[in-house]
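K.L.:
kindly return the folded structure for what I paste below:
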Amino acid sequence: MPPAPPTVVLVHGAFTDAAGWLGVIDELQRDDVAVLAVANPLRGLTCDAAYLASVVSQIDGPVVLVGHSYGGALITVAGTADNVVGLVYIAAYALEEGESLSQLQDRFPAPALVRSLKQWTYPTDGGKTATEVSIAPEAFLSVFAADVSPSLVRVLAASQRPLASAAFTEEASAAAWRTKPCWALVADADQAINPDVERFGARRAGATTIELEGASHAVTVSRPSAVADLIRDAVRATS
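P.N.:
The predicted model follows:
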């Protein structure tokens, strides 16, 4: 019997949730691609990658991991699992082992996102508090989703999920792209991650790369067909 085709596991990034993949999921399911969109805890690179690895370990058969934004850092670490056969980075961070998001970002000029973050606190064990960040609602359109309709942007801004600040400084414990084939999509109008960060990570990982002119960080929402096409390429290549 031929090997089972891979399951596509979609990992969202900061300031959004799995609903950001709805258009991509619809595209993939029309082609009978098995797909699962994971709820990313957004509490820090170490614990979020461990959560993703746990999900992957419970899937029978091969897996193609797809990470958007901060989700790219998670697939970089969790992608070392034996059943992961490919990695797809969508406007995402592709970290080196021992590297943090901040260290990678600091190689390049800061994006507009940095000036648009709002800090919050949340309780942790022992009665302590930690810091998380979200995007100021008035900046969400320009920073995150400039090519999305304003009415939808208002919904996305109101429903965003904050990212724990610890995620910026925790270091990747592995770099799965060293041993797994990779694909990458660069959003060339991204204001949340400098597109040069995306290009650099993709080039360092040896990824097969496409670049979308005028695409914002919310490329999974604004360009689901293009995102799905790249994922289909990865599925075909790893089947």
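K.L.:
going forward, measure contacts and count neighbours with C-alpha atoms only.
P.N.:
Will do.
K.L.:
go through this protein and flag its longest helix.
P.N.:
helix 224-238 (DSSP state H).
K.L.:
and that helix, how far out from the chain middle?
P.N.:
Using CA atoms, centre = their mean, to the nearest Å, the distance from the centre of helix 224-238 to the centre of the chain it belongs to is 15 Å.
K.L.:
please give the structure of this sequence too, so both can be compared:
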Amino acid sequence: MAPAGATAAHGTPGKKPTVVLVHGAFADSSSWNGVVERPKKDGYPVVAPANPLRGLQSDADYVKSFLKSVKGPVVLAGHSYGGAVISKAAEGEPNVKALVYIAAFAPDKGESALELSNKYPGSTLGPTLNTVPFLLPDGGTGNDLYIKADKFHRQFAADVPTRVMTQRAHSRTTEIKASHAVTVSRPGAVTRVIEQAASATTGH
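P.N.:
Modelled structure (predicted):
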């Protein structure tokens, strides 16, 4: 799948930073469709690369390699598991000027998204998952996780309580009344948060 808005991200850099949108698990880059066009209309180059979803390190390595192809400053936004990916991908990348977490995991050093999802009582993700083994080209194996079809709407798009990770990271927080699939249901509100972070990097 071609990344949404890829041509804009690789063009001549302008005054505004490139917004790079990273989706999470159980989704693809089309989950950003409602968001992509809005900052583009405001003059921001925007791209939503496909997150491979093959493990945190390999996913972060892919995003990091993608970032090296983007000229000029970057605002990196992640949704859900994509938050863990952007945290790792941004390490040592001086062109990344801001990280934006959209209903996302913001892990501390040594933490995983799985650990965070099981950190507090009441997590309902585990029982909704199906595990499907896969074979890698190098002969290695792994497991894909899928939310059961009859559980997907309630599990993935249900409203969620306040997230402790924003407090720990001393993040600037914007509360939006929405489900976890906020990039789909409230793209305008998500865009405003991203553009606020982007404008702060340029002083506008």
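K.L.:
need the TM-score between these chains.
P.N.:
Here the TM-score for the pair of chains, by TM-score structural alignment, normalised by the length of the second structure, is 0.87; 188 aligned residues with a CA RMSD of 1.5 Å.
K.L.:
picking that back up, in the second structure, what residues pair with the longest helix of the first structure?
P.N.:
The aligned range for helix 224-238 of the first structure in the second structure is 187-201, by TM-score structural alignment.
K.L.:
quick one: residues in contact with the matching stretch.
P.N.:
16-17, 19, 32, 34-35, 38-39, 75, 77, 97-100, 102, 174, 176, 182-183 (CA atoms under 8 Å, 6 or more residues apart in numbering).
K.L.:
spatially central residue for the first structure, please.
P.N.:
Note on the first structure: the residue nearest the mean C-alpha position is His68, at 2.0 Å, using CA atoms, centre = their mean.
K.L.:
aligned partner of it in the second structure?
P.N.:
Match for His68 of the first structure (TM-score structural alignment): His79.
K.L.:
correct me, but that match touches Ala104?
P.N.:
Yes: with contact defined as CA atoms under 8 Å, His79 of the second structure counts as touching Ala104 (4.9 Å).
K.L.:
between helix 187-202 and the lengthiest strand in the second structure, find me the angle.
P.N.:
Using DSSP state E, we find that the single longest strand of the second structure is strand 96-104. Angle, strand 96-104 of the second structure to helix 187-202, by axes from the mean of the first three to the mean of the last three CA atoms, to 10 degrees: 160 degrees.
K.L.:
matching residues in the first structure for strand 96-104 of the second structure?
P.N.:
Under TM-score structural alignment, the match for strand 96-104 of the second structure in the first structure covers residues 84-92.
K.L.:
what is the neighbour count of Ile25 of the first structure?
P.N.:
22 (other CA atoms under 10 Å).
K.L.:
could you measure from Ala181 of the second structure over to Asn143 of the second structure?
P.N.:
Separation of Ala181 of the second structure from Asn143 of the second structure (CA to CA, to the nearest Å): 24 Å.
K.L.:
neighbour count: the two, which is higher?
P.N.:
With neighbours defined as other CA under 10 Å, Ala181 of the second structure and Asn143 compare such that Ala181 has more, 20 against 13.
K.L.:
now the more buried one: closest residue in space, sequence neighbours ignored.
P.N.:
Of all residues not flanking Ala181 of the second structure in the chain, Ala157 sits nearest, at 5.1 Å (CA to CA, 6 or more residues apart in numbering).
K.L.:
and that neighbour, what does it touch?
P.N.:
179-181.
K.L.:
report the secondary structure element holding Asn143 of the second structure.
P.N.:
strand 141-147 (DSSP states H and E).
K.L.:
what's the average distance of that strand to the first structure?
P.N.:
After superposition onto the first structure, strand 141-147 of the second structure sits on average 1.2 Å from its aligned residues (mean CA distance after the TM-score superposition for the first structure).
K.L.:
where in the first structure does that strand fall?
P.N.:
Under TM-score structural alignment, the match for strand 141-147 of the second structure is residues 129-135.
K.L.:
in the second structure, which spans are strands?
P.N.:
18-22, 46-47, 74-80, 96-104, 129-135, 141-147.
K.L.:
just give me how far the last one sits from the chain centre.
P.N.:
Looking back up the chat, that one is strand 141-147 of the second structure. Offset of strand 141-147 of the second structure from its chain centre (CA atoms, centre = their mean): 19 Å.
K.L.:
buried residues in it?
P.N.:
Buried residues in strand 141-147 of the second structure, counted by 16 or more other CA atoms under 10 Å: 145, 147.
K.L.:
that one vs strand 129-135, what angle?
P.N.:
150 degrees.
K.L.:
same check on the first one?
P.N.:
Angle, strand 18-22 of the second structure to strand 129-135, by the same axes, to 10 degrees: 100 degrees.
K.L.:
any idea how far strand 18-22 of the second structure is from the chain center?
P.N.:
9 Å.
K.L.:
do the longest one as well
P.N.:
A distance of 8 Å separates the C-alpha centroid of strand 96-104 of the second structure from that of its chain, computed with CA atoms, centre = their mean.
K.L.:
and the contacts of that strand?
P.N.:
For strand 96-104 of the second structure, using CA under 8 Å, 6+ apart, the contacting residues are 73-84, 86-87, 90, 180, 182-183, 190, 193-194, 197-198, 201.
K.L.:
can you select the buried ones among those for me in ChimeraX?
P.N.:
Remark: buried members of the contacts of strand 96-104 of the second structure, expressed as a ChimeraX selection using 16+ other CA under 10 Å:
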select :73,74,75,76,77,78,79,80,81,82,83,84,86,87,90,180,182,183,190,193,194,197,198,201
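K.L.:
what about the residue of the second structure most remote from its centre, distance to Asp108 of the second structure?
P.N.:
Most distant residue from the mean C-alpha position of the second structure: Gly139, 29.0 Å away (CA atoms, centre = their mean). To Asp108 of the second structure, Gly139 of the second structure is 32 Å away according to CA to CA.
K.L.:
and what of Ala50 of the second structure?
P.N.:
From Ala50 of the second structure to Asp108 of the second structure the distance is 24 Å (CA to CA).
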